[in-house]
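Participant: can you look at this prediction? I've put the sequence above it.
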Amino acid sequence: MEETELVMNTALLAGEILLENGAEIARVEDTMMRISTNEGYANANVFVLLTGITMSLPDGTATQVRPVHSRTLDLEKVDQVNTLSRQFASDEIDVPTFYQQLRQVKVAVPTFPFWLQLIAAVVVSVTLMLAFTGLHQWLVVLLTALAGATGYGVFYLINHELQIRFLSEFLAALVIGAIADAGVAWLALSRLAGDAVIIGALMPLVPGVPLMNAFRDTMAGNYLSGPARAVEAILSVCAIGLGIAIMVSLR
């Protein structure tokens, strides 16, 4: 592989990994430009959208387009790419090594196992339920933990098995609403307690990072990717809201 082609492929792969795993557009463009500049291509042209990356180098004979079909949230991979980029900038690794390590990051499985993610979902659900509602009843806390873990489990498994966008949020919200209503009926809790369970258990599903990235992209002048990312996050919120609305209407 020629040097120009290797530099372009390395920058494109770094940008693809960042974009697929939740990085904002400005970070993707900055990382790709730094890779090119460190190899002597300060006049590289990089154009990043939410669904693809276009790049050309001044000494290259072609422009490459890298489509991005799937997006998730894995800040561990974002951090790994940033670390490799810093090592490359400080001459700790060369371009071939950088490219090979990026390929390993691309195919790496998530660092945190499923059981640990469930524990994190329980902690987030219970903590935010207590913070938002102030209900400290042990039955409500336990029901929130159950609903949060089950809802996140449904969300995780559907995302990995079916890979149908927004279906996982919808079904997870349905399950959370069903558990909350069933708990209220069986444990003779108040309707306020059931609403508190729903509020807490939904927190692990809320697309907070995508919404923040949408705001940052828009403020940075990316008026295509910023609103597009916002629409994507809003659709996730609508799927969650629809699932809860259906369960509330069935009360």
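Facilitator: Thanks, I have it.
Participant: rest of the way, CA atoms for contacts and neighbours
Facilitator: Will do.
Participant: contacts only, for residue 174.
Facilitator: Listed by Cα atoms under 8 Å, 6 or more residues apart in numbering, the contact partners of residue 174 are 243-244, 246-247.
Participant: can you tell me which of the residues you listed are in helices?
Facilitator: With helices taken from DSSP state H, the overlap with the contacts of residue 174 comprises 243-244, 246-247.
Participant: got those residues as a markdown table, with neighbour count and distance to residue 129 columns?
Facilitator: Shown next, in a markdown table, are these (neighbours: other Cα atoms under 10 Å; distance: Cα to Cα, whole Å):
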| residue | neighbour count | distance to residue 129 |
| --- | --- | --- |
| 243 | 21 | 19 |
| 244 | 22 | 16 |
| 246 | 14 | 21 |
| 247 | 18 | 19 |
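Participant: make a markdown table from those and add distance to residue 39 to it.
Facilitator: Formatted as a markdown table, the ones in helices among the contacts of residue 174 follow (distance: Cα to Cα, whole Å):
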| residue | distance to residue 39 |
| --- | --- |
| 243 | 51 |
| 244 | 52 |
| 246 | 56 |
| 247 | 57 |
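Participant: out of the residues you listed, the closest to residue 95 would be?
Facilitator: residue 243 (48.0 Å; Cα to Cα).
Participant: now do the helices in the stretch 1-150 of the chain.
Facilitator: For the stretch 1-150 of the chain, helices defined by DSSP state H, counting those that start in this stretch occupy the ranges 3-20, 25-38, 75-89, 95-107, 114-133, 138-161.
Participant: and the comparison structure, right after this:
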Amino acid sequence: MEQPSATNYEIAQVCLLAGKIMLENGGETYRVEDTMSHVAQAFGVPNSHSFVTPTGIIFSIDGPEQTTRLIRISARSTDLHKVTVVNAVSRRISQGELTPAEAYRLLVDIDTARTGYPTWIKILSAAIASGCFLIMFQGKWSDFLPAFVAGGAGFSFLGYFHRLVPIKFFAEFLASLLIGTMAYLWVIAGLGHDLDKIIIGSVMPLVPGLLITNAVRDLMAGHFVSGVSKGAEAFLTAFAIGAGIAFVLSFYNGEGITG
């Protein structure tokens, strides 16, 4: 629905903020561009262009009052609830229920809201998931507790290491190194049996599953820059996890670590 009182700058603000929220919280590149395009059309701007990468968004509006803006994406996480809420706001805009000013205020509230789960719930979920992955990979129930503890501790220290060392690669390497060491200690103490199953189950919460999925979907949608860059980021994460585990296995090689 056309909003004649809105300026191109106000419309661009709404589109960029919507795209920023989605991209920072796990949205795919093509979904971000599609949402920004629909919002601009709903506000009476048929000729808009966007270029989205994992680290930035460029948005431009053609016409007498041409507007081009760039926004930097410096932090990315996973909060699909925010992506869903932004989609709901986009649908309300398309139905003509919101003006640019109202939509912008709603998006600011979404952006600043702390909708994530408490840290202790995330750690507990990672610990339970580690134990369940162990069983899924045909591990023994007697190894459930070692995987539970190692997976929860690894996920917990991942956040701590990331705050201590802001380079993601090293935080993931240290977290996987901790998981491998704890798994080895459980086996040495006689409380764990299959070291490989314990390690595999414990590192699963660190695996970048959403990142890999988004990389494939972006590549299939023709967004090669974003797809390749997300794929490279997923590869580095996988390499960091593998390097940490390999360091533990090579350090204790030949000492009966396989139980």
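Facilitator: That came in fine, so what should we check first? Quantities reported herein were computed from a predicted structural model and do not represent experimental measurements.
Participant: can you give me the TM-score here?
Facilitator: With the length set by TM-score structural alignment, normalised by the length of the first structure, the two chains reach a TM-score of 0.93; 247 aligned residues with a Cα RMSD of 1.6 Å.
Participant: re the thing from before, looking at the contacts of residue 174 of the first structure, which two lie furthest apart in space?
Facilitator: 243 and 247 (6.6 Å).
Participant: and for these two, which residues touch both?
Facilitator: With Cα under 8 Å, 6+ apart, residue 243 of the first structure and residue 247 have common neighbours 174, 177.
Participant: and the residue nearest the centre of the first structure?
Facilitator: The residue lying closest to the centre of the first structure (Cα atoms, centre = their mean) is residue 73, at 2.0 Å.
Participant: pull the contacting residues for that one.
Facilitator: Contacts of residue 73 of the first structure (Cα under 8 Å, 6+ apart): 20-22.
Participant: residue in the second structure matching it?
Facilitator: Alignment note (TM-score structural alignment): residue 73 of the first structure maps to residue 78 of the second structure.
Participant: same deal with residue 98 of the first structure?
Facilitator: If you follow residue 98 of the first structure across to the second structure using TM-score structural alignment, you land on residue 103.
Participant: pretty sure that match sits against residue 94.
Facilitator: No. Counting by Cα atoms under 8 Å, residue 103 of the second structure does not reach residue 94; the two are 11.1 Å apart.
Participant: out of these two, name the residue with the larger neighbour count.
Facilitator: Ranked by neighbour count (other Cα atoms under 10 Å), residue 103 of the second structure and residue 94 place residue 103 first, with 24 against 18.
Participant: what's the average distance of the helix or strand where residue 214 of the first structure lies to the second structure?
Facilitator: Per DSSP states H and E, residue 214 of the first structure falls inside helix 208-219. With mean Cα distance after the TM-score superposition for the first structure, helix 208-219 of the first structure departs from the second structure by a mean of 0.5 Å once superposed.
Participant: got the buried residues for that helix?
Facilitator: Buried residues in helix 208-219 of the first structure, counted by 16 or more other Cα atoms under 10 Å: 210-218.
Participant: any idea how far residue 180 of the first structure is from the residue in the first structure sticking out farthest from the centre?
Facilitator: Distance from the C-alpha centroid of the first structure peaks at residue 188, with 37.4 Å (Cα atoms, centre = their mean). As for residue 188 of the first structure, its distance to residue 180 of the first structure is 12 Å (criterion: Cα to Cα, to the nearest Å).
Participant: residue 12 of the second structure is in contact with residue 59, isn't it?
Facilitator: Yes. Counting by Cα under 8 Å, residue 12 of the second structure does reach residue 59; the two are 7.1 Å apart.
Participant: which residues are common contacts for these two?
Facilitator: residue 69.
Participant: report the contact partners of residue 238 of the second structure.
Facilitator: 207-208.
Participant: for residue 133 of the second structure, grab the count of nearby residues.
Facilitator: Considering only other Cα under 10 Å, residue 133 of the second structure is surrounded by 23 other residues.
Participant: so what corresponds to it in the first structure?
Facilitator: With TM-score structural alignment as the criterion, residue 133 of the second structure pairs with residue 128.
Participant: quick check: closest non-adjacent residue to its match.
Facilitator: residue 200 (5.6 Å; Cα to Cα, 6 or more residues apart in numbering).
Participant: quick check, the one you found in contact with residue 142.
Facilitator: No. Residue 200 of the first structure lies out of contact with residue 142 (Cα under 8 Å); the separation is 11.4 Å.
Participant: sorry, back to before: residue contacts, the match of residue 98 of the first structure?
Facilitator: Here residue 103 of the second structure is in contact with 14, 89, 93 (Cα under 8 Å, 6+ apart).
Participant: now swap in residue 93 of the second structure and tell me
Facilitator: So residue 93 of the second structure contacts 1, 39, 42-43, 99, 103 (Cα under 8 Å, 6+ apart).
Participant: again, but for residue 159 of the first structure
Facilitator: Per Cα under 8 Å, 6+ apart, neighbours of residue 159 of the first structure: 165, 168.
Participant: what residue of the second structure takes the place of it?
Facilitator: By TM-score structural alignment, residue 159 of the first structure lines up with residue 162.
Participant: what does residue 12 of the first structure give?
Facilitator: Aligning on TM-score structural alignment places residue 12 of the first structure opposite residue 16 in the second structure.
Participant: from residue 106 of the second structure, how far off is its match?
Facilitator: 13 Å.
Participant: ok, those two, which is more surrounded?
Facilitator: Higher neighbour count among residue 16 of the second structure and residue 106: residue 16, with 23 against 17, using other Cα under 10 Å.
Participant: that one against residue 39, yeah?
Facilitator: No. Using Cα under 8 Å, residue 16 of the second structure makes no contact with residue 39, being 10.1 Å away.
Participant: now do the same contact list for the aligned residue in the first structure for residue 186 of the second structure.
Facilitator: Alignment of residue 186 of the second structure against the first structure is given by TM-score structural alignment, with residue 183 as its counterpart. Going by Cα under 8 Å, 6+ apart, residue 183 of the first structure touches 143, 189, 194.
Participant: out of the residues you listed, which are shared with the second structure?
Facilitator: Shared with the second structure under both residues aligned by TM-score structural alignment, their matches' Cα atoms under 8 Å, the contacts from these are 143, 189.
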